[in-house]
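S.K.: Predicted model and sequence follow; I will ask about them next.
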Amino acid sequence: MKKLTPSQRADLEHKLKHPKDYSERNRLCVILGYDEGISTKNLAKALRISPITVQEYLREYDSENKTGSSPRGGSKSKLSQDQTESLLKHLQEKT
């Protein structure tokens, strides 16, 4: 991973103050810690994650600027479009 610019570092530090979840916080800590010269082994030990995960976080940031988790797919709706609209209308009226 290449060295962070001052603006990249400031952006990541800002995100670290209000992470979306613990996974994003871990990713930000890995990126910032590695940039400060902390080894991947020590980062993994401190964050209680595997060294492979640390390397993956660094690779994903380097290639995609990724700091958060990927969205999860979920399952396909079992309701038709009409049923979904009817349910939403009912919920809006009753709640």
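M.R.: Noted; the coordinates are in hand.
S.K.: Please count neighbours and contacts with C-alpha atoms only from this point.
M.R.: Will do.
S.K.: What count of nearby residues applies to E64?
M.R.: E64 has 9 neighbours, counted by other CA atoms under 10 Å.
S.K.: which residues touch it?
M.R.: For E64, no contacting residues are found, by CA atoms under 8 Å, 6 or more residues apart in numbering.
S.K.: what about 10 Å?
M.R.: With contact taken as CA atoms under 10 Å, 6 or more residues apart in numbering, E64 is in contact with L58.
S.K.: ok, now K15?
M.R.: Residues in contact with K15, defined by CA under 10 Å, 6+ apart, are R9, E24, R25, L28, T67.
S.K.: buried residues in the strand or helix carrying the first one?
M.R.: For R9, the element it lies in under DSSP states H and E is helix 6-17. Going by neighbour count (16 or more other CA atoms under 10 Å), the buried part of helix 6-17 is R9, L12, L16.
S.K.: In this structure the last one contacts L28, no?
M.R.: Yes - when contacts are counted by CA atoms under 10 Å, L16 is listed as touching L28 (6.3 Å).
S.K.: Q83: which element?
M.R.: Going by DSSP H and E, Q83 is in helix 81-94.
S.K.: Next one for the comparison:
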Amino acid sequence: MSHVIKSTISTVTDRPEKKLNRLMRRFEVGDRVQIDIPDKDDLDHERLHSRHGTIVEIFEDDAGQETGDPRDSHLFSVKIDDDSVEYLRWRDLRPVSDREDS
């Protein structure tokens, strides 16, 4: 299942108080990613698993406070190669190597 948690969302900016949160992020805007949802029972597995895209925006919310994992406080807007946009957490993404992206 996609890890969506209702929370207050704000766009990540370069304000100094956000520096620690930026360091906790695994991805940045412009990064190429592959969606990795290995659980075949997850509703998004068939539709999204193994698709490639580019991170176009990063939002911050309070999901990390709810889960106890600060990495969950980042919601990544990913433009999929078919031009659709999906909103995903770090655990559903992995970097794409140059070899995989060809």
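M.R.: Now that the structure is in, tell me what you want to look at. Keep in mind that this is a model prediction, so the values were computed, not measured.
S.K.: Next, the TM-score between them, please.
M.R.: TM-score for the superposed chains, counting by TM-score structural alignment, normalised by the length of the first structure: 0.24, backed by 37 aligned residues with a CA RMSD of 3.5 Å.
S.K.: Take the contacts of K15 of the first structure and keep only those in helices.
M.R.: R9, E24, R25, L28 (DSSP state H).
S.K.: Tell me the buried residues within those residues.
M.R.: Listed as buried from these are R9, E24, R25, L28; burial here means 16+ other CA under 10 Å.
S.K.: roughly how far apart are the third one and L87 of the first structure?
M.R.: Here R25 of the first structure is placed at a distance of 37 Å from L87 of the first structure (CA to CA, to the nearest Å).
S.K.: Identify the farthest-apart pair in the contacts of K15 of the first structure.
M.R.: R9 and E24 (15.2 Å; CA to CA).
S.K.: next SSE after the strand ranked longest in the second structure?
M.R.: Counting residues, the longest strand found in the second structure (DSSP state E) is strand 52-61. Next in sequence after strand 52-61 of the second structure, counting helices and strands by DSSP H and E, comes helix 63-67.
S.K.: Not counting sequence-adjacent ones, nearest residue to Q34 of the second structure?
M.R.: H52 (4.4 Å; CA to CA, 6 or more residues apart in numbering).
S.K.: wouldn't that neighbour be in contact with V85 here?
M.R.: No - using CA under 10 Å as the test, H52 of the second structure is too far from V85 to be in contact (11.2 Å).
S.K.: who touches both of these two?
M.R.: Residues touching both H52 of the second structure and V85 (CA under 10 Å, 6+ apart) are V78, K79.
S.K.: Comparing those two, which shows the higher neighbour count?
M.R.: Set H52 of the second structure next to V85 and count neighbours by other CA under 10 Å: H52 wins out with 22 against 16.
S.K.: circling back: nearest to L91 of the first structure among the ones in helices among the contacts of K15 of the first structure?
M.R.: Nearest to L91 of the first structure among those, with distances taken as CA to CA, is E24, at 33.6 Å.
S.K.: Return the distance of the closest one relative to T53 of the first structure.
M.R.: Using CA to CA, E24 of the first structure is found at 13 Å from T53 of the first structure.
S.K.: Identify the contacts common to those two.
M.R.: Common contacts of E24 of the first structure and T53 (CA under 10 Å, 6+ apart): V30.
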